[in-house]
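[1] Next come a sequence and a model predicted from it.
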Amino acid sequence: MRIAYCEDEPAQRSRMELLLHTFAERKRLPLTVEAFSDSAAFLFHYPDSYPFDLIFLDIDLGGMDGMALARKIRETDSEVPILFLTNHREYVFEGYEVQAFRYLLKPVTEDTLFPLLDELQTMRGQEKPHLLLSLGGETQKLFLSDLLFVESDNHYLTLHTAAGTETFKKNLSEFREELSAAWQASGGTGECFAAAHRSYLVNLAHVERITRTECLLSDGTKIPVSRGCYASLNQVFLQFYRPNAF
């Protein structure tokens, strides 16, 4: 489990780290905690991607407060759980805006913290299928459901999502195996991505229609379908929605 913790009071940081490590030892879980004294320090290390299983934010941080930092995080990451720490109950209602996982009133104790960590562990077991990618020197979480298609060109791959594109050097066949492993590890059956062409993989969940020459995706993109891929693409598309069709 990888946790980030933003707290400007040293005593509170030490107390929380002790509690987190106590929980991990009892559950025999690997744990990494990265502590930050303010929002600026957090954003310096993680300006636009947040590779954590949980982020603790003290609402009463100096400078950019915890609520403002949560809004910044939500600009690019709608998934990472955020847990607020506060001395004030009135902040609870503001958390709906940033989809806060939970609130904890200070002082935090085992009785208040550990049940929430247990709940998070249960949620992690049900997490949507994803990959962790190293892009531009950063580790980013890519949810398979966000990926529309993959384009290969001269040993480079471009990932196309609704939010934009990312390009990096990798073999298309290797990446397809990684996608398949992530899908099946989450309990998925069959394949979630299929070749429409030797240079394209499409996310079957986003396929609207397949013809002999093109594949229409949910965002309106048309992907070329090669003669050699047409039959197999149709077959895996049917299997994706009807696992026992063949």
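    Sure, I can see it.
[2] hey, let's count contacts and neighbours off CA atoms from now on
    Noted.
[3] Output the longest helix belonging to the protein.
    Using DSSP state H to define each element, the chain has its longest helix at helix 10-27.
[4] That one: which residues count as buried?
    Neighbour counts over helix 10-27 (16 or more other Cα atoms under 10 Å) mark 13, 16, 17, 19, 20, 21, 23, 24 as buried.
[5] hey, where'd the helices end up in this protein?
    10-27, 39-45, 66-74, 110-125, 172-185, 230-241.
[6] Give me the residue at the spatial middle of this protein.
    What sits nearest the mean C-alpha location of the chain, by Cα atoms, centre = their mean, is residue 141, with 4.2 Å.
[7] Pasting the second one now:
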Amino acid sequence: MVYIGICDDDRCFLDYIENRIEEIVKAENIVAKIYKINNGIDLLKAYDKKNKPFDIIFLDIDMPKMDGLEVAEIIRKKDEETILIFLTSMEDVVYKAFKYDTFRFIRKSHMDKELEEALQSSLEKLKDEKHIFKTTNGDLSLYISDILYFEFMDRAVYIKTFDGIYKTNIRRFKDIEDIFGHKGFVSIHRSCMVNENYVKSLGNLDIILDNDEKLPVSRYRMEEVKRSFIKVARRG
């Protein structure tokens, strides 16, 4: 699940962006929860309940009471990871936002053209986040692109990379599914999730990875695995 916040004081504009985002994530086969917020103060209140309530925030610069730059400054003190995308009709203030580690700027006059690229690029960025895993040998830092697959065995989640296999302290496979289900991984059976970018070929009820390892696929998951394989192949 990808959590997306949209903050703009124009309610009609909020509805329009929400509809476009829904169309884009649906085409990408990504499940997203979208939150519409019409002022910066309410956006910041979300951080009172959770350290990182959103994966992506679309933030209007020109808002009453508290503008988008003021909101971004407070957000960055709490959250250095959330992807910030500014919405603006004031192109002359864009340079002021660079210090907030801004991912993209979308000009409202070019919304149709720029929104899709910004969102797709954001989703790709999310797929290669760095994660810290607690393992039996201490903390392990991995980019998503380092991981071949996750597997649940003997009441623990194991991580397989090109370099080795690591036993984590994670005791529920659902915890992995909740985090990585929208980050380029596909379930091949109920206790294994594979990085879709490393599936080299499909068999009748198995797959071969780029390291030539063969893994079994549940017949109930095969169609989903095929769709994932085709999507990656088309992307090139």
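    Good, I have the coordinates. In this text, all values refer to a predicted model and were calculated from it rather than measured experimentally.
[8] Can I get the buried residues of helix 10-27 of the first structure in CSV including distance to residue 78 of the first structure?
    Formatted as CSV, the buried residues of helix 10-27 of the first structure follow (distance: Cα to Cα, whole Å):
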residue, distance to residue 78 of the first structure
13, 26
16, 25
17, 25
19, 27
20, 24
21, 27
23, 26
24, 26
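[9] Show me which pair in these is furthest apart.
    13 and 24 (16.5 Å; Cα to Cα).
[10] Nearest spatial neighbour of residue 46 of the second structure, chain-adjacent residues omitted?
    The shortest distance from residue 46 of the second structure to any non-neighbouring residue, by Cα to Cα, 6 or more residues apart in numbering, is to residue 53 (6.4 Å).
[11] which residues touch the counterpart of the one you found in the first structure?
    Applying TM-score structural alignment, one finds that residue 53 of the second structure aligns to residue 51 in the first structure. For residue 51 of the first structure, the contact set (Cα atoms under 8 Å, 6 or more residues apart in numbering) comprises 2, 139, 140, 141.
[12] what about 7 Å?
    With contacts defined as Cα atoms under 7 Å, 6 or more residues apart in numbering, residue 51 of the first structure is in contact with 139, 140, 141.
[13] neighbours of the counterpart of residue 130 of the second structure in the first structure, just the number please.
    Alignment note (TM-score structural alignment): residue 130 of the second structure maps to residue 128 of the first structure. Using other Cα atoms under 10 Å, residue 128 of the first structure has 15 other residues around it.
[14] Now do the same contact list for residue 128 of the first structure.
    Here residue 128 of the first structure is in contact with residue 143 (Cα under 7 Å, 6+ apart).
[15] for the helices of the first structure, which one sits closest to residue 207 of the first structure?
    In terms of Cα to Cα, the element of those nearest to residue 207 of the first structure is helix 230-241, at 8.2 Å.
[16] how much space between residue 90 of the second structure and residue 141 of the second structure?
    Relative to residue 141 of the second structure, residue 90 of the second structure is positioned 40 Å away (Cα to Cα, to the nearest Å).
[17] Start and end of stretch 80-94 of the first structure, how far apart?
    OK, stretch 80-94 of the first structure end separation, Cα to Cα: 18 Å.
[18] Could I get the buried residue list for it?
    Buried residues in stretch 80-94 of the first structure, counted by 16+ other Cα under 10 Å: 80, 81, 82, 83, 84, 85, 86, 92.
[19] Could you tell me how many residues sit around the residue lying closest to the residue nearest to the centre of the first structure once chain neighbours are set aside?
    Nearest residue to residue 141 of the first structure in three dimensions, chain neighbours excluded: residue 132, at 4.6 Å (Cα to Cα, 6+ apart). When counting by other Cα under 10 Å, one arrives at 13 neighbours for residue 132 of the first structure.
[20] which ones are touching residue 132 of the first structure?
    Counted by Cα under 7 Å, 6+ apart, residue 132 of the first structure has contacts 139, 140, 141, 142.
[21] 10 Å instead, please
    51, 138, 139, 140, 141, 142, 143, 182 (Cα atoms under 10 Å, 6 or more residues apart in numbering).
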